[in-house]
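Asker: here are the coordinates; sequence isn't available:
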């Protein structure tokens, strides 16, 4: 088998988000202020209960596993229990699995670590049970909770944890990691390809890496066209043109551009809303136009989330912009 064919086969067999997952806190990019504090906890052997809050793909789970590896080394799997609360979110899980792990005997370490992912999916009763469990086993167990919205975690749990808020990753951090992986895999990535991956990711490292792997399967060179095609992401200029047409009162043309994005490109209405929200201040709009657009985006997003038809709501958004202009 040729080297190129072997490389191609390797790309298909491995999941890059796992292959290039950081193994230590030092390797976690984009949150140096957080990882530095966590390293101090470990160095002083003074780890409190932790609450990681933030959007998906920014390093919460990776940081939790890296903490366990730093403390326990090769024995981290025996001393680290990972549960996904969105799948196992009842009170019985807290009472049974967590308590059994916390009670079980172990040697050589002062405490074990329980990592509860998506903890904001736990019911209130389960969170209350978890709070009591945290009190009962505080002498030999440390809890790391991960959630997207810390407001959904009851106050008694938040007050028992050191809270770390993970923000979406910066463009530079994502671009740097994309280039590192591309070099390691022998893939050529153009500058506009990197920019497209950063834009499509929207602060989510997993999206960027998955997009790179998917685009690399199509061609040896990853460019802007490949990224937008494989990630089903609208080009920023297409979104901008659609909005500008509506603001200029050209509703029919704006609606046609929207239909092309939804039908021809297969982009979900919710993703268009997200791109509008992320890009509105990058458009060449007056402040009044930008404020009006944000108001309509918020209304459409709420209605789509409540179950309304995506195309109808997006067309209504464009229509309201066109009517206001007239």
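Answerer: Ah, there it is. It should be emphasised that the depicted structure is a prediction, and the values quoted were computed from it without experimental measurement. Numbers count the residues shown, from 1 in each chain.

Asker: CA atoms for contacts and neighbours, from now on please.
Answerer: Fine.

Asker: What is the neighbour count of residue 313?
Answerer: Neighbour count of residue 313, defined by other C-alpha atoms under 10 Å: 20.

Asker: wait, residue 13
Answerer: Residue 13: 8 surrounding residues under other C-alpha under 10 Å.

Asker: Provide the secondary structure category for residue 105.
Answerer: The three-state label given to residue 105 by DSSP: H, G, I helix; E, B strand; the rest coil is coil.

Asker: how deep is it tucked in, by neighbour count?
Answerer: Counted with other C-alpha under 10 Å, residue 105 comes out at 7.

Asker: List the contacts of stretch 243-259.
Answerer: The contact list for stretch 243-259, computed with C-alpha atoms under 8 Å, 6 or more residues apart in numbering, reads 238, 241-242, 289, 315, 318-319, 321-326.

Asker: top of those residues by neighbour count?
Answerer: Neighbour-wise, those (other C-alpha under 10 Å) top out at residue 318, 26 neighbours.

Asker: Now that residue: which helix or strand?
Answerer: With elements taken from DSSP states H and E, the one containing residue 318 is helix 310-325.

Asker: again with residue 146
Answerer: Going by DSSP H and E, residue 146 is part of strand 141-147.

Asker: Let me know whether residue 117 touches residue 88 as I believe.
Answerer: No - Residue 117 is not in contact with residue 88 according to C-alpha atoms under 8 Å; the separation is 10.2 Å.

Asker: another structure for you, compare them:
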């Protein structure tokens, strides 16, 4: 089976583009920024548009491409302005970071490492007007050693003195075609199957927000596993059988269900070590059978039956009637 921690990382982060050129459906933004990055320098920037369209991803990708993993932590400050939005944050945390000068990288590196730092202010439209006015003076004072990236949904909420100092980039809502293409790629990487109707529905209900679509995609099988585990604990074989049928009908691979079921069981606090050991043993046997080409539905039923016996402390030789 896959390692227990394999799926603990949110897919939104796992599949976040690492380079500007990989950002989906923002061709004009990507073209301009790619040309800018070739010079190794950049102005203050303002990214605005609907949520889930790649604004934060683009800002972080620029920082990574300029500094690389070695200098990223020392050269980049990330703040969520909806939390850190008061004037005191501007006067302390932001000003202290912005005031420190950095030198040109003297060592050989595959990254430009220009002689300035970057402050990324996510959800900047949540900052108070006083904080924005204080930030204006900070930008003027330390513009030689610090660049500011503002990220917001509503550009009208950024005061004009800040907006006028930035290169503005508008991010468009993603089309269903682009959404479906990206979701299909993630499904392929994760071993999932979504039919055309389910894919279209997921793209539609996300309203152009790719982050929301990817989150929905990861949550759906997790809920199915949670329901299956609950059915096993109930001791009702008919209910457990129904959940297995639902899982198979959704088209999710049995191997994925076994992996996520193992993770769920390991994390459960109300299951004894002996019960966890019995169920984990059966999960391992079922996984080996699936690798050898066994029927997925029968293997899932076998796992469910043994899990129910473990939860009820019945001996392994006991058989449920179906």
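Answerer: Right, received. Where do you want to start? Everything quoted here is computed from the prediction, not taken from an experiment.

Asker: Where do the strands of structure 1 begin and end?
Answerer: With DSSP state E as the criterion, structure 1 has strands at 50-53, 80-84, 112-117, 141-147, 162-165, 188-189, 221-222.

Asker: Now render these as CSV, adding mean neighbour count and distance to residue 96 of structure 1.
Answerer: CSV is the format used below for the strands of structure 1 (neighbours: other C-alpha atoms under 10 Å; distance: least, C-alpha to C-alpha, whole Å):
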stretch, mean neighbour count, distance to residue 96 of structure 1
strand 50-53, 24, 21
strand 80-84, 18, 12
strand 112-117, 24, 13
strand 141-147, 24, 15
strand 162-165, 16, 25
strand 188-189, 18, 49
strand 221-222, 22, 49
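
Asker: Residue 229 of structure 1: which of those is closest?
Answerer: strand 221-222 (11.1 Å; C-alpha to C-alpha).

Asker: Would you mind pulling up the elements that the closest one packs against?
Answerer: For strand 221-222 of structure 1, the elements it packs on are strand 188-189, helix 205-218, judged by 3 or more C-alpha pairs under 8 Å, 6 or more residues apart in numbering; DSSP states H and E.

Asker: Distance to residue 104 of structure 1 for these - can I get that in TSV?
Answerer: Converted to TSV, these look like this (distance: least, C-alpha to C-alpha, whole Å):
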stretch	distance to residue 104 of structure 1
strand 188-189	50
helix 205-218	35
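
Asker: Mind checking these for the one nearest to residue 53 of structure 1?
Answerer: helix 205-218 (15.9 Å).

Asker: how near is residue 12 of structure 1 to residue 204 of structure 1?
Answerer: Separation of residue 12 of structure 1 from residue 204 of structure 1 (C-alpha to C-alpha, to the nearest Å): 22 Å.

Asker: Between these two, which is the more surrounded one?
Answerer: The neighbour count for residue 12 of structure 1 versus residue 204, taken as other C-alpha under 10 Å, is higher for residue 204 (22 against 13).

Asker: Break down the stretch 201-326 of structure 1 into its helices, ranges please.
Answerer: For the stretch 201-326 of structure 1, the helices defined by DSSP state H, counting those that start in this stretch occupy 205-218, 224-230, 236-247, 251-259, 269-279, 287-305, 310-325.

Asker: circling back: let me know the closest of the contacts of stretch 243-259 of structure 1 to residue 36 of structure 1.
Answerer: Distances from residue 36 of structure 1 to those, taken by C-alpha to C-alpha, are shortest for residue 238, at 40.9 Å.

Asker: and the closest one, what does it touch?
Answerer: residue 257.

Asker: Please tell me how far the aligned partner of residue 138 of structure 2 in structure 1 sits from residue 157 of structure 1.
Answerer: Using TM-score structural alignment as the criterion, residue 138 of structure 2 maps onto residue 133 of structure 1. For residue 133 of structure 1, the distance to residue 157 of structure 1 equals 11 Å [C-alpha to C-alpha].

Asker: likewise residue 91 of structure 1?
Answerer: 15 Å.

Asker: for residue 271 of structure 1, same thing?
Answerer: 33 Å.

Asker: neighbour-wise, which of the two wins?
Answerer: residue 157 (19 against 13).

Asker: What lines up with the more buried one in structure 2?
Answerer: Using TM-score structural alignment, residue 157 of structure 1 lines up with residue 162 in structure 2.

Asker: Give me the nearest residue to its match, chain neighbours excluded.
Answerer: residue 136 (6.0 Å; C-alpha to C-alpha, 6 or more residues apart in numbering).
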